[in-house]
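1. pasting the sequence and the predicted coordinates here, then a few questions.
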Amino acid sequence: MNNKALNELLKKGDEHSFTLIYDVLYQPLIAYLMQYVDKAADAEDIAQSTFIKLWEKKDTLNLNISVKSYTYSTAYNLFIDNYRKNKKQQTYLDQLKSETLINLVEESDDLLEHKLKLIDKAVESLPERCRLILIMHKKQGYSHKEIAKKLQISTKTVEAQLRIAYTRLRKDFKDRPDIYLTLISVKKWI
């Protein structure tokens, strides 16, 4: 379908016409976005948002360019917005982790020891498998692959159990984020 036909469909403004536009442009738009993102799910999210914007603005758009060009430029702009937002979040998390590490170095041994005791107590309350895998990872320094080999389980199982453990611990320390950050910041705790 050519650009003129796509523009005419958008001018009609009905759902059937929009579905035709969607059917023609969706897969090529995903392919275009895959050059910018690592995951197909991210490309699909951006594409969905692009078509939502197109649908919301269909009545007010004065298209001097083709629907295809508008769709691609909107998708690219959404990608840039998401990238900036994610970059800002990552910068914030990196800064928070850095501050936590500095605080760990600067805080007294007694305070650190107290935090580690609280962490140990919380870890002891985890389900047995989660606790074992977390201890192997954080206390003994084993990689996911090494844990999987030693316990004869898949690395996906190790990752799932660690995710469960960290989720529980984050919930346990929701009122004390400094302790949770200590847990995730230190390579090994004794």
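-> Structure's in. What do you need? What you see is a predicted model; the values in this text were computed from it and never measured.
2. rest of the way, CA atoms for contacts and neighbours
-> Will do.
3. how far off centre is the helix or strand residue 43 falls within?
-> Element membership of residue 43 [criterion: DSSP states H and E] is helix 40-57. Centre-to-centre, helix 40-57 and its host chain are 18 Å apart (C-alpha atoms, centre = their mean, to the nearest Å).
4. angle of the longest helix seen in the chain against helix 40-57?
-> As assigned by DSSP state H, the longest helix anywhere in the chain is helix 67-106. Between helix 67-106 and helix 40-57, the angle comes out at 130 degrees (axes from the mean of the first three to the mean of the last three C-alpha atoms, to 10 degrees).
5. ok, structure two:
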Amino acid sequence: MDTMETNKLRIRLLRYGDEDSFKQLYLEYYSKLQGIGKRFNFKFLTPEDFVQETFIKLYKSKEQLKEDVLLDKQIYVICRNIILNHLKKEKRSISLVGEDLIGMEHQENDQDSELMDKKKKELSRLIKQLPEKRKEVFTLHKIEQYTYEEIAEITQLSKKTIANHIYLANKFILENLKKITL
């Protein structure tokens, strides 16, 4: 049997609720998915949590599996989407906490507010000095809070190139902020 025929058979067995097929799939992909989860630094969840969520989602949506698409690709897409959703949720919860803290700081001291405004203006000026693609990547990641995966889809750049742009932008900004006395 060729790869696509095997793929179709596995998907059909999953659709019919064959527990042995599901267990075999779980054992086959557990460590691979766990490895993907370990690449991310999550505040609230472990890589194992993402593996569990992936298989729960796979089981709940087993009727929607496509026989003409490799099963491993479908599993990885489910895992990726779960990770992206959790990254967005974490960023929202962390940024909300940060906004609350910044709000409290501004209420306490107007001088700090003026200093913060000066720093924001200087940061904006430095970002404008970055090369065009680096500025785009930096803005997407640091300001608009897109993930590397999302930026890769938008810009068609590799994750390593994105990481390099962000590293170089951070380095440039930090070096120039140190030179300025605010």
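-> Sure, I can see it. All values reported here derive from a predicted model rather than from experimental measurement.
6. after superposition, what is the TM-score?
-> For this chain pair, the superposition-based TM-score is 0.51 by TM-score structural alignment, normalised by the length of structure 2; 104 aligned residues with a C-alpha RMSD of 2.2 Å.
7. going by neighbour count, list what's buried in the longest helix of structure 1.
-> 67-68, 70-72, 74-76, 78-79, 97, 100-101, 104 (16 or more other C-alpha atoms under 10 Å).
8. tally of neighbours for residue 37 of structure 2?
-> 21 (other C-alpha atoms under 10 Å).
9. do I have it right that it meets residue 47?
-> Yes - using C-alpha atoms under 8 Å, residue 37 of structure 2 is in contact with residue 47, at 4.4 Å.
10. which helices and strands does the very next helix or strand once past the longest helix of structure 1 pack with?
-> The first helix or strand that comes after helix 67-106 of structure 1 along the chain, using DSSP H and E, is helix 109-124. The helices and strands touching helix 109-124 of structure 1, judged by 3 or more C-alpha pairs under 8 Å, 6 or more residues apart in numbering; DSSP states H and E, are helix 155-172, helix 177-185.
11. map residue 24 of structure 2 across to structure 1 for me.
-> If you follow residue 24 of structure 2 across to structure 1 using TM-score structural alignment, you land on residue 20.
12. now its match. Nearest residue, chain neighbours left out?
-> Nearest non-adjacent residue to residue 20 of structure 1, counting by C-alpha to C-alpha, 6 or more residues apart in numbering: residue 9, 7.9 Å away.
13. secondary structure element for that neighbour?
-> Judged by DSSP H and E, residue 9 of structure 1 forms part of helix 3-12.
14. map residue 59 of structure 1 across to structure 2 for me.
-> Aligned partner of residue 59 of structure 1 by TM-score structural alignment: residue 63.
15. what's the separation between that match and residue 48 of structure 2?
-> Distance, residue 63 of structure 2 to residue 48 of structure 2, by C-alpha to C-alpha, to the nearest Å: 24 Å.
16. could you do residue 24 of structure 2 as well?
-> From residue 24 of structure 2 to residue 48 of structure 2 the distance is 17 Å (C-alpha to C-alpha).
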